[in-house]
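Trainee: Return a 3D structure for these sequence lines:
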Amino acid sequence: MKKEFMKNSLYVMIIICVIGFIIIFSSGAIGKSMQYNYLQKYENAVPSNQLERYLNDITSNFRTAGQVISTLGGFGILLCGYAHYKEL
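Mentor: The predicted structure is shown next:
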């Protein structure tokens, strides 16, 4: 029972870490998509410097969120690996 729980928690942490990396690497595409939606919302009446700032802020926010998620997943992987090592 305990080994099965450790194995399942290791899988969950690996998935969380991978999701974080996916968010990091796709933050540019997500930012561009949200920039396009922002431009459509205000019917092309947005100054270019404000649009560029919006893109940089959104991309940075998603990159930071991905880093936090992947870091938590990585630490979880290390803790699960250590717990599994102690069981051997």
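Trainee: For the rest of this, base every contact and every neighbour count on C-alpha atoms.
Mentor: Fine.
Trainee: V12 and Y54: what is the separation?
Mentor: Separation of V12 from Y54 (CA to CA, to the nearest Å): 33 Å.
Trainee: and for comparison, fold this next one:
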Amino acid sequence: MKNKFLIGSLKCMVISFIIGMILIFLSTSIGLKMGYDAIQASGGGMETSQYEMIVKSNIDNFRTGGFVFSFIGGLGMLMSGYTLYKNIEE
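Mentor: This next block holds a predicted model:
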């Protein structure tokens, strides 16, 4: 029963890690898309500095979120894997 819980926990951590990596790698595309959407929402025109600020802040936010997900997922994978290894060893 304990091993099933650990395997389930390990799966959740792997999924969290993968989501984080996807966010990190796609943060630039997401930021540019959000900048484009902001231009369209303002009627098709916007100051360059505003556009750059929107794109940069969104890229930074998604990259930070991806880092948090991947860090927690990676650390959780290590901890769950080690605990599972110790339980199998016994």
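Trainee: How alike are these chains, TM-score-wise?
Mentor: Once superposed, the chains reach a TM-score of 0.94 (TM-score structural alignment, normalised by the length of structure 1), with 88 aligned residues with a CA RMSD of 0.9 Å.
Trainee: residue closest to the middle of structure 1?
Mentor: For structure 1, the residue nearest the mean C-alpha position is G66 (2.4 Å; CA atoms, centre = their mean).
Trainee: which ones are touching that one?
Mentor: Going by CA atoms under 8 Å, 6 or more residues apart in numbering, G66 of structure 1 touches I19, G20, F21, I22, I23, I24.
Trainee: change it to 10 Å
Mentor: Contact analysis of G66 of structure 1 by CA atoms under 10 Å, 6 or more residues apart in numbering lists 16-27, 60, 72.
Trainee: Now the two most distant members of these.
Mentor: Farthest pair in those (CA to CA) is I16 and S60. Separation: 19.7 Å.
Trainee: Who has more neighbours out of the two?
Mentor: Shown here are I16 of structure 1 and S60; by other CA atoms under 10 Å, I16 has more neighbours (21 against 16).
Trainee: Point out the other helices and strands that the helix or strand containing that one packs with.
Mentor: Using DSSP states H and E, I16 of structure 1 sits within helix 2-25. With contacts taken as 3 or more CA pairs under 10 Å, 6 or more residues apart in numbering; DSSP states H and E, helix 2-25 of structure 1 sits against helix 27-41, helix 48-87.
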